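Engineer: Could you look at this predicted model? Sequence included:
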Amino acid sequence: MATSHLEYNEKTSATEVASAFASHIRDKNVVITGVGPNSLGEALALAIGSQKPRNLILASRTKAKVQEVAAKVQDLSPETSVEAVVLNLASQKSIHEAASKIQSLADRVDTLINNAGMMVLERETTDEGIEVQFGTNHVGHFLFTNLLIPQLKNAAKVSGPGSTRIINVTSAGHRLSPVRFSDYNLEGKDVPIDERPPDGLPPMFSTTAEGYNGWLAYGQSKTANILFTVYLSQHMASSGIVSYGVHPGSIWTGLSRGLDDIGYETMSKTSSFWKNADQGAATMLVAAYDPALKAVSDPSEVYLSDCQFAKTAPHAVNMDSAERLFHLSEKLVGIKFAL
């Protein structure tokens, strides 16, 4: 599979992509998580908002911040209905409330962009006691997405196959760790070889005596984003819904607010090209609206970077792991979902 714009690359902007796919955005209902000022979420909202979607629902943990972005988009596109929804992905109660609010606002969702994410170096947990990066970046979005499946299916019924899409924002950081099914809270339990980090990582990626390493926890959560995408791509195609995982590229965002000096130094060495927010949001829009992207038969073809398809670490596209993660996630949210 290939995109329809092979000339797009790391320098392409979301504004440019939205303009190119304007007819696929117009009159659609769009939900974006992780929307705040000076963020990838804001860049996504502004780019999509510029092409007259019918409803743009922006979700974030902080009401004032998401309302600030909503006001900007409303000024840009007065004919679009723009709604701000409070969503704390570290609280399953908040996720249920946000999903219920969205269900009352729109009977269908054409595009869901799970953009929110966090990275911390010290152990934190969600309201339910799950390690906070796994719990927020994956489990929170897992619950949120599944609660909106009826709205996504409604959209797919009135759109062509492959037009309704779920975009999960992941990271090249998925290469740091598989999902640690035996120790997803990183509590120091012994894990089998296939759940351990790859060989050759620097000492800073080693777990502590208590079992925790923020980098590995982040890597696990980003692998989970891709495995969830793999599961959705295989199980939702019959409903006309497709899913893609996206690495935005190297960009300094609020995601890095939890890093210490060593963390900043490490991050600064990971790329020779640092994107602005508009460039960072571009690949999400390719994944969300490029008509060349349809149902995925090969689980390895779900990942995009720099506006083109890219390869993942093998542990991120293993179908058995995707199935196992889905059922673990159901257990962690206390609900069985029939897709």
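Structural biologist: Sure, I can see it. Numbering: from 1, shown residues only.
Engineer: going forward, measure contacts between C-alpha atoms and count neighbours the same way
Structural biologist: Will do.
Engineer: What residues sit buried inside stretch 167-183?
Structural biologist: Within stretch 167-183, the residues that qualify as buried are 167-181, counting by 16 or more other Cα atoms under 10 Å.
Engineer: so which strand or helix has residue 57?
Structural biologist: Assignment of secondary structure by DSSP states H and E places residue 57 within strand 55-60.
Engineer: List the contacts of that strand.
Structural biologist: By Cα atoms under 8 Å, 6 or more residues apart in numbering, the surrounding residues in contact with strand 55-60 are 27-36, 45, 49, 66, 70, 80-88, 102, 106, 116.
Engineer: List the neighbours of the following helix or strand past that strand that are in contact with it.
Structural biologist: Helices and strands here follow DSSP H and E; after strand 55-60, the next one along the chain is helix 63-76. By Cα under 8 Å, 6+ apart, the residues outside helix 63-76 that reach it are 35-37, 42, 45-46, 49-50, 58-60, 80-86.
Engineer: Keep only those of the residues you listed that are in strands.
Structural biologist: Within these, residues falling in strands by DSSP state E are 58-60, 81-86.
Engineer: Turn these into TSV, including distance to residue 311 and neighbour count.
Structural biologist: Putting these into TSV (distance: Cα to Cα, whole Å; neighbours: other Cα atoms under 10 Å) gives the following:
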residue	distance to residue 311	neighbour count
58	30	27
59	30	30
60	30	24
81	37	18
82	36	23
83	36	19
84	35	22
85	34	24
86	34	23
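Engineer: The structure to be compared is supplied as follows:
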Amino acid sequence: MPEKVVLITGATSGLGLETAKKVAKQSQDFHIIIPCRNIKKGEAVKQQIIEYSGNSNIDLLYMDLSDISSIKPFVEEFKKLNKSIYALVCNAGISRFGKNEKEITAEGFDIIFVSNHLGHFLLTKLLLPFMEKKGKIFYTSSDMHNPPPSEEDPKFEWIGVDALAHPDDKLAVSPQRYAYSKLFNLYYVYELTRRLKAEKSEILVNAFNPGLMRTHLIEGGNDQFYEFIRINVPERYGDLEKSSSAYAELIYSDDIVLSSGHFYDRSVRPCFTSPLSYNEENAKELWEKSEEYLKSF
């Protein structure tokens, strides 16, 4: 069988790492490429994957999704490998739950906006020409795209892309930024699906929800946040082993994902997302604003 390249962001820990291990173990034909900010840490992760899977076909390339300027150089390095991509898994993300200071990137954007959306938007755009004809693209979203109401945020409404790319002082420390970033993932998946279908492309684009898990995503543990979820929406919990197994199966199987624009919820079965997530005008706004923000890159 020909080699199958699977590129997974956020694969140095948590869901991404466990998914990468399972895909690598499925077959020696899988070639795993892991972008990482810290190559030294990446080498340790690479060894974990090899020991678990027996598959040594693992490559590390430097990239920092929160630094837009690092993405094009990453793609240039990838091009040198002369590979096509069987599956692109845009999994990396941050929450900043428990962080109470405003964090702005060198380019002037909110760090969650860049790390969870804009970086992947650019990465996917640049890698599309290298996808296999029937390649797969997955975005790790969350059912937090439709967050439970709270006293601070009783209603989750669309406030526009600019407000989230450049949040005011109150929004800049709000956990709602994470929820909006997960909504962005769905807007992007649904909009890219429409655009690829219009071009008669056979590339498949879908989203996956692993559920809320105790991983590095919840910085500092944030037990108060977990207690809120446990009491109010216990069904939103996710199991790392089960979710990574389902995600890996979606990635490596050629018999499950046969069409685009779906949301897989902790399993290989698609389900519906929130009414707000299907708003095509909002999705178009996000796409066009993202293109505008990236003009200089």
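Structural biologist: That came in fine, so what should we check first? These figures come from a predicted structure and were not determined experimentally.
Engineer: re the thing from before, how much does the strand holding residue 57 of structure 1 deviate in direction from helix 63-76?
Structural biologist: Orientation of strand 55-60 of structure 1 against helix 63-76 (axes from the mean of the first three to the mean of the last three Cα atoms, to 10 degrees) gives an angle of 150 degrees.
Engineer: is it possible to export the ones in strands among the contacts of helix 63-76 of structure 1 to JSON lines including distance to residue 128 of structure 1?
Structural biologist: What follows is these, written out as JSON lines (distance: Cα to Cα, whole Å):
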{"residue": "58", "distance to residue 128 of structure 1": "24"}
{"residue": "59", "distance to residue 128 of structure 1": "21"}
{"residue": "60", "distance to residue 128 of structure 1": "19"}
{"residue": "81", "distance to residue 128 of structure 1": "34"}
{"residue": "82", "distance to residue 128 of structure 1": "31"}
{"residue": "83", "distance to residue 128 of structure 1": "28"}
{"residue": "84", "distance to residue 128 of structure 1": "25"}
{"residue": "85", "distance to residue 128 of structure 1": "21"}
{"residue": "86", "distance to residue 128 of structure 1": "18"}
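Engineer: where along the stretch 151-297 of structure 2 do the strands fall?
Structural biologist: Per DSSP state E, counting those that start in this stretch, the stretch 151-297 of structure 2 carries strands over the ranges 204-209, 263-265, 270-271.
Engineer: Include mean neighbour count and distance to residue 179 of structure 2 when you put these into CSV, please.
Structural biologist: Conversion of those to CSV gives the following (neighbours: other Cα atoms under 10 Å; distance: least, Cα to Cα, whole Å):
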stretch, mean neighbour count, distance to residue 179 of structure 2
strand 204-209, 26, 13
strand 263-265, 25, 16
strand 270-271, 13, 18
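Engineer: Just put those in JSON lines and tack on distance to residue 192 of structure 2.
Structural biologist: Below are the strands of the stretch 151-297 of structure 2 laid out as JSON lines (distance: least, Cα to Cα, whole Å):
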{"stretch": "strand 204-209", "distance to residue 192 of structure 2": "7"}
{"stretch": "strand 263-265", "distance to residue 192 of structure 2": "14"}
{"stretch": "strand 270-271", "distance to residue 192 of structure 2": "18"}
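Engineer: Residue 216 of structure 2: which of those strands is closest?
Structural biologist: Distances from residue 216 of structure 2 to each of the strands of the stretch 151-297 of structure 2 were compared using Cα to Cα; the minimum, 16.4 Å, belongs to strand 204-209.
Engineer: How far away from the center of its chain is the closest one?
Structural biologist: Per Cα atoms, centre = their mean, to the nearest Å, the displacement of strand 204-209 of structure 2 from the mean C-alpha position of its chain is 9 Å.
Engineer: again, but for stretch 134-143 of structure 2
Structural biologist: So, by Cα atoms, centre = their mean, the centroid of stretch 134-143 of structure 2 is 7 Å from its chain's centroid.
Engineer: what does it contact?
Structural biologist: Contacts of stretch 134-143 of structure 2 from elsewhere in the structure, counted by Cα under 8 Å, 6+ apart, are 85-92, 182-183, 185-186, 189, 202-212, 236, 251, 273.
Engineer: List the contacts of residue 290 of structure 2.
Structural biologist: By Cα under 8 Å, 6+ apart, residue 290 of structure 2 lies in contact with 118, 121.
Engineer: How much space separates it from residue 239 of structure 2?
Structural biologist: Taking Cα to Cα, to the nearest Å as the measure, residue 290 of structure 2 and residue 239 of structure 2 are separated by 33 Å.
Engineer: the helices in structure 1, which residues?
Structural biologist: Using DSSP state H, the helices found in structure 1 span residues 14-20, 22-25, 40-49, 63-76, 92-105, 132-133, 141-147, 149-158, 214-235, 261-268, 277-280, 282-289, 319-333.
Engineer: so can I have a markdown table of those helices showing distance to residue 306 of structure 1?
Structural biologist: Converted to a markdown table, the helices of structure 1 look like this (distance: least, Cα to Cα, whole Å):
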| stretch | distance to residue 306 of structure 1 |
| --- | --- |
| helix 14-20 | 11 |
| helix 22-25 | 20 |
| helix 40-49 | 14 |
| helix 63-76 | 25 |
| helix 92-105 | 30 |
| helix 132-133 | 24 |
| helix 141-147 | 23 |
| helix 149-158 | 26 |
| helix 214-235 | 16 |
| helix 261-268 | 18 |
| helix 277-280 | 8 |
| helix 282-289 | 6 |
| helix 319-333 | 24 |
